[in-house]
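J.: just coords:
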C-alpha cells in the first residue's frame, strides 16, 4: 500500500514539474500571456490535487496501520496498531496535524510561481542562443 501511494505521489509531482514545460513547447502566438494563464490554471489544479492526495494518502495509511481516528483516548486510538508500526503511525499523525491541505496548496502554488518564471526566461535564452547559432 505504501509503495502504491508513493508512486502516485511521485507521478503527481512529476506532472506538476512537466506540464509547464509541455505548455511552453506547444505555444506559438502570444506566448507570455497564454503561457501564464494556462500554466497557472493547470498548476493550480495539479497542486490542489497533489496536496489533497497527500492528506488522503496519510489517512489511508493510518487506517491501514490500524489507527482508530475516532478513538477517544490513546488506548482506543492505538489499540489496533502493531508495535512495529507505532513510530510510523505517530510520524504520520504528526504530519497531518497543523495546517490543512488547502493552506498547503496555497503555499505550494506560491512556491511554484518562480518555477514558471524561470522556465519562461530559460525558453527565451534558449531561443536567442539558437537564433545566434543559426546566423
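T.: Perfect, I can see it now. As the structure is a computational prediction, the values presented were derived from the model and not from experiment.

J.: okay, CA-based contacts and neighbour counts for the rest of this
T.: Noted.

J.: Packing partners of the host helix or strand of residue 122?
T.: Taking DSSP states H and E as the criterion, the element that holds residue 122 is helix 101-134. Judged by 3 or more CA pairs under 8 Å, 6 or more residues apart in numbering; DSSP states H and E, the packing partners of helix 101-134 are helix 2-26, helix 31-64.

J.: of all those, which lies closest to residue 103?
T.: If you check each of those against residue 103 by CA to CA, helix 31-64 wins as the nearest, at 9.1 Å.

J.: Can you mark which positions in whatever helix or strand comes next after that closest one are buried?
T.: Once the chain leaves helix 31-64, the next helix or strand it forms, by DSSP H and E, is helix 74-78. By neighbour count, and taking 16 or more other CA atoms under 10 Å as the criterion, the buried residues in helix 74-78 are residue 78.

J.: One more to weigh against that first structure:
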C-alpha cells in the first residue's frame, strides 16, 4: 500500500517536471503571435492543477494508510480510534497522525506554487535557447552540405 502511494506521488512529481517541456514542444509546432504569454498562461493552469492534485493525494494517501492500519478517525475518543490498530503499527500510526496535523492540503499547494513558478520560466528559457541553438546547427549543416 505504501509503495503504491509513493509511486503515485512520484508520478505526479515527474509530471510536474516534464509538463512544461511537453507544453513548450506542443506550442512550438504552431506559430503563435505571443508564444511566451500563451505558454505561461497554459503552463500556470496545467501545473497549478497538478500541484493541487499532488497536495490532495498527499493528504488522501495519509488518510488511506491510516485506515489501512486500522485507525478510524471518525470516533471522538482515542481508545476507540486505536482499537483496531495492531501493536506493531502504533509507531507508523503516530507518525502518520503527526504528519497530518498542521495546515490543510489546499494551503500547502498554494504555498508551494510560488516556489514552483520560477521553474516554468527557467524551463521555457532553457528550451527556447536550446531550440535556437539546435536550429542554428541544423542550418549550418545544411549550408555546409550545399558547398
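T.: Looks like it arrived, so ask away. Bear in mind the structure is a predicted one, so any value in this text is a computation, not a measurement.

J.: quick one on the thing from earlier: tabulate the helices and strands packed on helix 101-134 of structure 1 (TSV), appending distance to residue 123 of structure 1.
T.: As requested, these are exported to TSV (distance: least, CA to CA, whole Å):
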stretch	distance to residue 123 of structure 1
helix 2-26	8
helix 31-64	11
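
J.: Give me the buried positions along the helix holding residue 122 of structure 1.
T.: Within helix 101-134 of structure 1, the residues scored as buried using 16+ other CA under 10 Å are 101, 104-105, 108-109, 112, 116, 120.

J.: where's the equivalent of residue 107 of structure 1 over in structure 2 relative to residue 100 of structure 2, distance?
T.: Residue pairing (TM-score structural alignment): residue 107 of structure 1 is matched to residue 111 of structure 2. Distance of residue 111 of structure 2 to residue 100 of structure 2, computed by CA to CA, to the nearest Å: 17 Å.

J.: do residue 26 of structure 2 as well
T.: For residue 26 of structure 2, the distance to residue 100 of structure 2 equals 38 Å [CA to CA].

J.: the more surrounded of the two?
T.: When neighbours are counted by other CA atoms under 10 Å, residue 100 comes out ahead of the other of residue 26 of structure 2 and residue 100, with 16 against 11.

J.: What does that one correspond to in structure 1?
T.: Per TM-score structural alignment, residue 100 of structure 2 is aligned with residue 96.

J.: Provide a list of residues in contact with that match.
T.: Contacts of residue 96 of structure 1 were listed using CA atoms under 8 Å, 6 or more residues apart in numbering, and they are 55, 58.

J.: make it 10 Å
T.: For residue 96 of structure 1, the set of contacting residues under the criterion of CA atoms under 10 Å, 6 or more residues apart in numbering consists of 54-56, 58-59.

J.: go on, residue 133 of structure 2?
T.: Listed by CA under 10 Å, 6+ apart, the contact set of residue 133 of structure 2 reads 127, 139.

J.: Tell me how far the counterpart of it in structure 1 lies from residue 135 of structure 1.
T.: For residue 133 of structure 2, the aligned residue in structure 1 is residue 129 (criterion: TM-score structural alignment). Separation of residue 129 of structure 1 from residue 135 of structure 1 (CA to CA): 10 Å.

J.: before we move on, what about residue 42 of structure 1?
T.: 36 Å.

J.: Looking at the two, which is more packed in?
T.: Neighbour comparison, residue 42 of structure 1 and residue 135: the larger count goes to residue 42, with 16 against 5 (by other CA under 10 Å).

J.: just checking, that one touches residue 19?
T.: Yes - at 7.8 Å, residue 42 of structure 1 and residue 19 qualify as touching, with contact defined as CA atoms under 10 Å.

J.: Report the separation between the counterpart of residue 74 of structure 1 in structure 2 and residue 63 of structure 2.
T.: The pairwise alignment with structure 2 assigns residue 74 of structure 1 to residue 78, based on TM-score structural alignment. Using CA to CA, we find residue 78 of structure 2 at a distance of 16 Å from residue 63 of structure 2.

J.: Check the alignment and tell me where residue 39 of structure 2 lands in structure 1.
T.: Using TM-score structural alignment, the partner of residue 39 of structure 2 in structure 1 is residue 35.
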